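# have a look at this prediction, sequence included:
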Amino acid sequence: TDVAVVPSRGENFPFVIREILHAGVPVIAAAVAGVPEIIQHGENGLLFRSNDAADLAARLEEVISDPELLDRLRAGIRPVKSMAQDAEDIEALYRQVLERRHRPVLAPAQDTPVPLPGPSSPTTSIIIPVFNNLTLNRQCLESLYRHTDLTGVEIIVVDNASTDGSAAYLQQEEANGRLRLIRNTVNLGFAKACNQGARAARGEYLLFLNNDTIVTPGWLQGLRRCIAKDDAIAIVGAKLLYPDDTVQHAGVAFDDQKRVGHVYRGFHASHPAVNKERDFQVVTAACMLIRRSRFFEAGGFDEHYQNGFEDVDLCFKIRQLGYRICYTPECVVYHLESQTPGRHDNEKHNSRLFINKWHDHIQSDWLTFYKDDGISMKLLNYDNKGTPYFIMHDSHVSSIWKEAISLKKEGRFKEAVNSYRQALLCNPYDNRRYMITEDLGDTLEIMGKYEEAVTLYQSLLECTASPRFFYHLGRLHKKLGQWQEAIVHLEKAKAALREAVGPEAASREKVKGGENLPDKTFLPLSGGPTHDSFAPNPASGL
């Protein structure tokens, strides 16, 4: 359908027009009643005077005589919720009202007549929901015992009917007075388990922690210091790292299509962008400190979500109440991520529920964070799935790279190698990483570390069959006395050069010992690593 015509002589607030716009189709409609509130003339449709057939004919003539007009009108259609989405929103509002009327369901636990493990008046209650994964459960708790000052701290573990020996282990830990155990007979999921733990908690602060985490020294103090800076801070999130010291979480952001993701996933832990304290719309509940009073004021985790988006939803509820969400790099926790079976089974349901509930409140902010951190992004295009492809340049990478080049010129090769490697580590999405890798390979060759240089050029060839890289490998194999390998790679360099620049240009190229091949021989790359649903896919930086 190119355009829809709604010539009604009398309307209130027509749902049919909303459904048409929801389908992405421009509308020509009579300017009656509430129609002009939906149709902005010349932006997402055209209006004509009611009961004026000549004016309607004129509007139809406009779209017939100007085909590009329809494209402009389609582009001007803003996201419109369908009636089904409206119904879900209304249902969600009713549920919120009912939850608040029956707040005792999520009220803090009252005094219990039985003695409980831990301090009598804890300041912080650490709540860990678990389901199986005995090894992870043990590893998490042992890191807590080792790296946490447990003065004023209680540990509450909510076991969602584990069957792998976790229950017996946790019961023994409770018997030893190290934690409080809540044992469910069925798996209630993340939200319900966390709410159970929160109701049982006695601390002023609640700290939700995944069982696939390993805490480090000073982690809890870092969270406490941050939340104590301002009474308006309700939630604090942590720096979460993968075992290789790259970032899993340092704040959550939204792209221009309102998709959510970990904006710094994959960056190195030392990158300046992940080492500044600042506010976000969302932080993950894999390690989240929240004021107990604010948690219950917000109604806790929404139990309609099924192991996903509960933390995103909670953060939006907290911000709607006027409180801040803060990220601090002073709390460092290793996160193995998504180790619970079935963790992603309900992503579509959870995403749809969140969007229907919060669509109008989401702010696209990922590019703002990148800009603030000196990271420039140039959009190239979108693939057929709507995934954006970017060229990313990071000013932090630039400064380290320049330092490496300077050190190399001064003959300080060992220091230069360290700087090149740091430049490669800090941001794996900067598209100049291939050029930096080649610089590093050249430096290693100068130092006589031919085997290490060979490994680097082989990794580059896995990305693109550049004649330049084949040539470097041929030269290195020659220096290593590996004549057959040298001949093979030099022949491949010739073939790749002919393919890249054509037979005539290739015949004019003279490859001399020690000289670099011309820059024009680089072949373009597309794609690359991603770091969540909207993460930038670096295109060629060569």
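Everything's here; your move.
# switch to C-alpha atoms for all contacts and neighbour counts from now on
OK.
# neighbours of Gly45, just the number please.
Counted with other CA atoms under 10 Å, residues neighbouring Gly45 total 26.
# that one touches Val27, doesn't it?
Yes: the pair Gly45 and Val27 passes the contact test of CA atoms under 8 Å, sitting 4.7 Å apart.
# gap between the nearest residue to Leu476 once chain neighbours are set aside and His489?
In space, and not counting its chain neighbours, Leu476 is closest to Tyr450: 6.2 Å by CA to CA, 6 or more residues apart in numbering. Tyr450 sits 15 Å away from His489, taking CA to CA, to the nearest Å as the criterion.
# Ser419 too?
In terms of CA to CA, Ser419 sits 29 Å off from His489.
# which one is Phe190 nearest to, not counting chain neighbours?
With sequence-adjacent residues excluded and distances taken as CA to CA, 6+ apart, Phe190 is closest to Asn307, at 5.4 Å.
# quick check: which element contains that neighbour?
If you go by DSSP states H and E, Asn307 is not part of any helix or strand.
# who's in contact with it?
By CA atoms under 8 Å, 6 or more residues apart in numbering, the contact set of Asn307 is 189-191, 343-344, 346.
# show me which of those residues are buried.
Neighbour counting with 16 or more other CA atoms under 10 Å marks 189-191 as buried within the contacts of Asn307.
# which among the residues you listed gets closest to Ala423?
Closest to Ala423 out of the buried ones among the contacts of Asn307 is Phe190 (38.7 Å), distances taken as CA to CA.
# comparison target, given below:
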Amino acid sequence: MDKTTIIIAQFGRSDLTLNCVRSLTEHHPHLAEILIVDDGSGSPDVAPLQSAQIERCTILSRPVRSGVTSSWNFAARFARGQMLVFLNNDVITTGLWCDSLIDPLADNSCVMTGVERRPAVELSDSIREAWKIDSLLSGWCFAIRREFFAQLNGFDEKLQLYFSDTDLQCRCLAQFGHGAIRTVENLPLQHLGQQTTKDLPTRSQQWNDDRNHFERKWNCSPSKSSS
């Protein structure tokens, strides 16, 4: 796994991040690189991560909050691994999973992998029919080859919090075709679900703003999903 970089973004809730990273390293003691991006939450939230002194873990502190999408791009610029794994900080590792997630990426026809799929309700019927898909990867844990990430120009930072992983998958499908995205199911991971954003006061407004930008960009009908 010396070719893999795990990227974790946080805004506050360093307790979640610590639990995430400790469980990850417990089962993957030989990970080459973990990058934690603190998105402007300030020194009190960074201090517990620094004092933990987790081996091969680098903390990147941003002075001003810019959103998880920008933080993902920011960390990717520092990453040394050939494979990038984007992991939410509210995920607990219960066994070995990293190699299984990135192994399909050795095939150049595979651009992205994820741990589960969700209905692609935010895409128009015409797009789903043209791409022959009815689902997309869930955004809480997914991997992509670094060279393809650069080729796709990373995440669209106009989508600050929501739909950025969906948009990346759309561009991936548009450029590389139906087989570019694969799912590796039943990996030993527990996603606690929306623990980072549940107390965010601007959450609803941000979801609407990001949804509107996504729909304008892809000329989709209004999304049927909600946040």
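Now that the structure is in, tell me what you want to look at. Predicted, not measured: the structure shown is a model, and the values here were computed from it.
# and the buried ones among the contacts of Asn307 of structure 1 as a markdown table, adding secondary structure and distance to Gln458 of structure 1?
Output for the buried ones among the contacts of Asn307 of structure 1, formatted as a markdown table (DSSP: H, G, I helix; E, B strand; the rest coil; distance: CA to CA, whole Å):
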| residue | secondary structure | distance to Gln458 of structure 1 |
| --- | --- | --- |
| Gly189 | coil | 46 |
| Phe190 | helix | 44 |
| Ala191 | helix | 47 |
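# adding distance to Val130 of structure 1, write the residues you listed out as TSV.
Output for the buried ones among the contacts of Asn307 of structure 1, formatted as TSV (distance: CA to CA, whole Å):
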residue	distance to Val130 of structure 1
Gly189	9
Phe190	8
Ala191	12
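# against Arg211 of structure 2, how distant is the most centrally placed residue in structure 2?
Nearest to the geometric centre of structure 2 sits Phe86, at 3.7 Å (CA atoms, centre = their mean). Phe86 of structure 2 is 21 Å from Arg211 of structure 2, where distance means CA to CA.
# coming back round to it: what is the nearest of the buried ones among the contacts of Asn307 of structure 1 to Ala4 of structure 1?
Ala191 (44.0 Å).
# translate that closest one into the numbering of structure 2.
For Ala191 of structure 1, the aligned residue in structure 2 is Thr69 (criterion: TM-score structural alignment).
# my guess is its match contacts Phe163. True?
No: under the criterion of CA under 8 Å, Thr69 of structure 2 makes no contact with Phe163, lying 9.4 Å away.
# residues near His477 of structure 1, how many?
Neighbours of His477 of structure 1 (other CA under 10 Å): 22.
# so which strand or helix has it?
His477 of structure 1 belongs to helix 467-479 when assigned by DSSP H and E.
# which parts of that helix are buried?
By neighbour count on 16+ other CA under 10 Å, the buried set for helix 467-479 of structure 1 is 467-478.
# show me where structure 2 has strands.
Ranges of strands in structure 2, per DSSP state E, are 4-10, 33-39, 57-62, 83-87, 91-93, 112-114, 117-119, 135-137, 141-145, 181-183, 189-191.
# can you add distance to Ala75 of structure 2 and give those strands back as a markdown table?
Formatted as a markdown table, those follow (distance: least, CA to CA, whole Å):
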| stretch | distance to Ala75 of structure 2 |
| --- | --- |
| strand 4-10 | 7 |
| strand 33-39 | 7 |
| strand 57-62 | 8 |
| strand 83-87 | 10 |
| strand 91-93 | 19 |
| strand 112-114 | 18 |
| strand 117-119 | 25 |
| strand 135-137 | 21 |
| strand 141-145 | 14 |
| strand 181-183 | 22 |
| strand 189-191 | 22 |
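# which one of the ones you listed lies nearest to Ser126 of structure 2?
Ser126 of structure 2 sits nearest to strand 135-137 of all those, at 13.9 Å, using CA to CA.
# show me what the closest one is packed up against.
Other helices and strands packing on strand 135-137 of structure 2, by 3 or more CA pairs under 8 Å, 6 or more residues apart in numbering; DSSP states H and E, are strand 117-119, helix 164-176.
# out of the ones you listed, deepest packed?
Comparing those by mean neighbour count (mean count of other CA atoms under 10 Å), helix 164-176 ranks first with a mean of 18.
# show residues contacting stretch 445-460 of structure 1.
With CA under 8 Å, 6+ apart, stretch 445-460 of structure 1 has contacts from 413, 434, 437-438, 440-442, 444, 469-470, 472-473, 476-477, 479-480.
# pull up the aligned stretch in structure 2 for it.
Using TM-score structural alignment, stretch 445-460 of structure 1 corresponds to no residues of structure 2.
# same deal with stretch 211-225 of structure 1?
Per TM-score structural alignment, the counterpart of stretch 211-225 of structure 1 in structure 2 is residues 89-103.
# in that stretch, what's buried?
Within stretch 89-103 of structure 2, the residues scored as buried using 16+ other CA under 10 Å are 89-93, 97-98, 101-102.
# out of those, who's nearest Ser223 of structure 2?
Asp90 (25.4 Å).
# just checking, that closest one touches Leu189?
No: counting by CA under 8 Å, Asp90 of structure 2 stays clear of Leu189, with 10.4 Å between them.
# please pull up the equivalent of Asp45 of structure 2 in structure 1.
By TM-score structural alignment, Asp45 of structure 2 lines up with Ser166.
# mind listing what the closest residue to its match other than its chain neighbours touches?
Once flanking residues are discounted, Ser166 of structure 1 sits nearest to Leu134: 4.9 Å by CA to CA, 6+ apart. Contacts for Leu134 of structure 1 (CA under 8 Å, 6+ apart) come out as 164-166, 169.
# for Leu134 of structure 1, give its distance to Gln339 of structure 1.
When Leu134 of structure 1 is compared with Gln339 of structure 1 (using CA to CA), they lie 11 Å apart.
# how about Ala92 of structure 1?
On the measure of CA to CA, Ala92 of structure 1 and Gln339 of structure 1 end up 30 Å apart.
# next, the contact list for Leu168 of structure 2, please.
By CA under 8 Å, 6+ apart, Leu168 of structure 2 lies in contact with 152, 154-156.
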